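> I would like to see how this sequence folds:
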Amino acid sequence: MSYTEELGIRAKAAEAAAAGASTLQKNNALAAISKALIANKELIIAENAKDIVNAKANGMTEAKQDRLKLDEKRIEGIAKGVDELIALADPIGEIIGGGCRPNGLQIIKTRVPLGVIGIIFESRPNVTVDAAALCLKSGNVVILKGGKEAINSNVCLGNIMRKAIEEAGLPADMIQVVDKTDRETTTELMRLNGYVDVIIPRGSANLIQAVVKNATVPVIETGAGNCHVYIDDSADLGMAVEITDNAKTQRPSVCNAIESLLVHKDIADKFLPLIAERFKQHDVKIYGCDKTISILGDTVEKSTETEYATEFNDFIIAVKVVDNIDEAIAHIRKYSTRHSECIVTSTLENAQKFQKQVDAAAVYVNASTRFTDGGEFGFGAEIGISTQKLHARGPMGLTELTTVKYLINGNGQIR
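Next up, the predicted model:
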């Protein structure tokens, strides 16, 4: 029996208890996790420090090290996110449809857990807690497979949570963290049919596509974020600078940060120097089209197809001056990963056109793409941002971790 099969058997053994747990039991377990995270802050930071040392030795960029790092403030934030889940409505058992048939059969459509969820992710150890807590609240069992860069942090967090929920009266195996870092184990998890009901990848485009192409278990595809902001000719330039700067530099290593900036030709001469000056504060590297270079000079490197198609996850941006909104939309449709897109405009017609014609999970008018987040949308922590169109799209909260079951009650009907 393989290592992953053992995980699967243990997960299936915990499935009934997870699905049958009351809201009070699940909330008590979440409260225990939150309390345990705070009580073990020093241990978590010590284990995370090992991952940071390895990251530096392996040449990880500072932006990606930021994704990896856990300090006291971030641990408190993670614990707070768990506490916030307690206040959210439990989706399990919710009646979402049904009625009485002419033959007297009563049919009820209700929400139930997906079952056993496998989550494959990179870098960010907060995902370990966010995902586990969401799965617990929604009555699911979870097997978590993080990247090797966060192995010490992830195993530590997993052990803390397992002990906490066991002490709260739920099976520890509702949460399992894979403690192996080899690719073979990841591949086996993707193909653990019969044990795992769905796989959710979180991370780079390469990771997501590797899972989509190699998994035999059904996959909910979460998105790499090649996101754009388009500055329309009617935009308030002050607002445009603030939105663009926030969307690029507030936390560039996350999937809802923008990677490309599109600017209408009629305001490019005014806007580009303003945003370039702001970008200097963060040492943002700019790739640009010929028109951008003619305005900003040799501080800009020539952009190519590669730059427009790249999710940098860093203080880097690709800029293009466009003739009109139609060219901006065409560019986005070509290069977007269908995650989050934004227009800054004062024209209602263009705002509506952009929101109708841009195909993405979240389409913004006059607001930063950094709001594409389960917490910001009021869902609590999120399991990921789905960029596909079936089952779930956008930030995936508790409801998106459920499926439906039909409950049929009769009094002897036959067909």
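
> switch to C-alpha atoms for all contacts and neighbour counts from now on
Fine.

> State the distance from the residue lying closest to P395 once chain neighbours are set aside to A32.
Excluding the flanking residues, the one nearest P395 by Cα to Cα, 6 or more residues apart in numbering is I385, at 4.3 Å. Distance, I385 to A32, by Cα to Cα, to the nearest Å: 27 Å.

> So which of the two has more stuff around it?
Regarding I385 and A32, a neighbour count based on other Cα atoms under 10 Å identifies I385 as having more, with 28 against 21.

> before we move on, which element is E166 in?
With secondary structure defined by DSSP states H and E, E166 is part of helix 151-167.

> I286 too?
Counting by DSSP H and E, the element that carries I286 is strand 285-288.

> what's that strand packed up against?
Contact partners of strand 285-288 among helices and strands, from 3 or more Cα pairs under 8 Å, 6 or more residues apart in numbering; DSSP states H and E: strand 300-302, strand 316-322.

> C-terminal to the helix holding E166, what's the next element?
Where DSSP H and E defines the elements, the next helix or strand beyond helix 151-167 is strand 175-177.

> helices or strands up against the helix or strand following that next one?
Scanning the chain past strand 175-177 towards its C-terminal end, the next helix or strand to appear is helix 183-190 (assignment: DSSP H and E). The helices and strands touching helix 183-190, judged by 3+ Cα pairs under 8 Å, 6+ apart, are helix 3-20, strand 116-121, helix 205-214.

> For the comparison step, fold the sequence that follows:
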Amino acid sequence: MVVTGRPLKRMKRRVTADLHDFLTFPSSSSSSSSSVDCKDGLSGGPFRTRVREFLARNALHPPPSSLFPHLMTWQMLFRVGDQTDGPDSLPSVVCLDVVEEDVTRSRSLYCDQCRVVGWSGHPVCAKRFHFIIKADGSSIGGYHKPCMCCGDVLHLSESKCKSCNHVTSTDDVEDWVFNQLENTTHLLHGVVHSNGYGHLLRVNGREGGSRVLSGCHIMDFWDRLCKLLGVRKVSVMDVSKKYGLEYRLLHAITKGGPWYGEWGYEFGAGSFALTFDAYKMAVESLSSLPLSILLSQGQEPCTRLQDMISHYQSFAKCELVNIRDLFCFLMSLIHDAHKSSSGVDDIACKKSRACTSAVLWSFAGSDIERVEEAMFRVLRAVSGSNWVSCRALRGAVCKVGPPELLDYCLGKLGGKFAADGIVVKARCNPESGALEYSVSHV
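Presented below is the predicted three-dimensional model:
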């Protein structure tokens, strides 16, 4: 296809070049553009004034949002530096949804996060603003929504699904939008009340399913955005994990505070009336715990933990004296390993994309559907909330299709909807690191 004498792919690249860079937005360099995005470009005033001006200047308000005046949705697109994605090497694009929720017509009038953090004495605000980046890259305010019955994509103008003949009502679409506000898989979900107090509900980096954005990239963006909009205070409940461990504990041992502290977040409240002084004392006591008390002191036989500590002490360039020294050394090893393997990963990704294209060309859509349906049957047969490993699932359907097709379907299985209203969930086992699948009803 040719547009004005140029290939379509080149046209896409020219359009994405006009998008703001997610990694630097908002920056002082953007002040020279027609849509000023730096802090000096917004008039002074409280958050409720700045967010209106910000949306009017930068965001796209799609017509379908008018279906729900109490859930107005704006959309902003960003390019991610010079990164590319997909077999055509098109620039990576991130979609930010800003949902303005009318609290008077909301399904949850009172804010649970305010109650937990101790802000329940604040007057109830009339508006909440949700800032969301979906994991699948789509937009809440777009023209397409999934069928509530089979999961197939429908245009908003279509009320009847062509696959299962289910009639989607306006209430169904509204339910879907509200469910997006409670979804825990978003790469970013922050909510700010019109009084300027907000809550960071979700940050999912690469370990949470992001392909191009790390957790630090998302937090940097959120931090700059809050400063631009004049957000007064933001709370966050630190439940993040890293390498199967509670990251608030791991980061506190190595850095002396939580990971969110890199962006100015401080200890607010702990469980069971834990005070800030008690928290700091516990972190310092645990970090300074000498390794010598964990070693065998000449006793035999040595445990696996003692052997592991001695192993890392033997080839560390500096002496490992306490728990903090040991974990800092381990984190540096992991960081160096990831850094050295980045080039290998890039080559592997290119090969993977080439293999994926070959699979799509070699097999018809009916072949893929047949394999996916076989996988659905296996997962349905597993009772309760049990998880099935990728290896076990592949073995159960090994006779349905060739290995290449099985690998392709397994890679795309997470998030798939079945005809009976179930969705496939995927996760990495926190202990073994193996990929696992399970199903649940929508």
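
> Work out the TM-score between the chains.
Once the chains are overlaid, their TM-score stands at 0.25 when taken by TM-score structural alignment, normalised by the length of the first structure; 196 aligned residues with a Cα RMSD of 8.0 Å.

> In a markdown table: the helices and strands packed on strand 285-288 of the first structure, plus mean neighbour count and distance to T249 of the first structure.
Formatted as a markdown table, those follow (neighbours: other Cα atoms under 10 Å; distance: least, Cα to Cα, whole Å):
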| stretch | mean neighbour count | distance to T249 of the first structure |
| --- | --- | --- |
| strand 300-302 | 17 | 17 |
| strand 316-322 | 24 | 9 |
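
> Any chance of the ones you listed in TSV with distance to E341 of the first structure as columns?
Formatted as TSV, the entries for these read as follows, by distance: least, Cα to Cα, whole Å:
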stretch	distance to E341 of the first structure
strand 300-302	23
strand 316-322	15
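
> where's A247 of the first structure relative to K73 of the first structure, distance?
Using Cα to Cα, we find A247 of the first structure at a distance of 22 Å from K73 of the first structure.

> So between the two, which is more surrounded?
Neighbour totals were compared for A247 of the first structure and K73, and A247 leads with 24 against 10 (other Cα under 10 Å).

> can I assume that one is in contact with I258?
Yes. The pair A247 of the first structure / I258 is scored as a contact, 5.5 Å apart, by Cα atoms under 8 Å.

> What is the subsequent helix or strand relative to the longest helix along the second structure?
For the second structure, the helix with the greatest residue count under DSSP state H is helix 342-362. Using DSSP H and E, the helix or strand that follows helix 342-362 of the second structure towards the C-terminus is helix 365-381.

> Show me what that next one is packed up against.
Where contact means 3+ Cα pairs under 8 Å, 6+ apart, helix 365-381 of the second structure is packed against helix 390-396, helix 403-412, strand 435-441.

> Any buried residues in it, and which?
Of the residues in helix 365-381 of the second structure, those buried under the neighbour-count criterion (16 or more other Cα atoms under 10 Å) are I368, V371, E372, A374, M375, F376, V378, L379.

> tilt between it and helix 342-362?
Angle of helix 365-381 of the second structure versus helix 342-362, following axes from the mean of the first three to the mean of the last three Cα atoms, to 10 degrees, is 110 degrees.

> out of everything not next to it in sequence, what's closest to E307 of the first structure?
Spatial nearest neighbour of E307 of the first structure, chain neighbours left out: A318 (6.1 Å); criterion: Cα to Cα, 6+ apart.

> host element of L77 of the second structure?
Under DSSP H and E, the secondary-structure element containing L77 of the second structure is strand 71-85.

> now that strand against helix 342-362, angle please.
Orientation check (the same axes, to 10 degrees): strand 71-85 of the second structure against helix 342-362 gives 110 degrees.

> which other helices and strands contact strand 71-85 of the second structure?
In terms of contacts (3+ Cα pairs under 8 Å, 6+ apart), strand 71-85 of the second structure is packed against helix 8-17, strand 20-21, strand 90-102.
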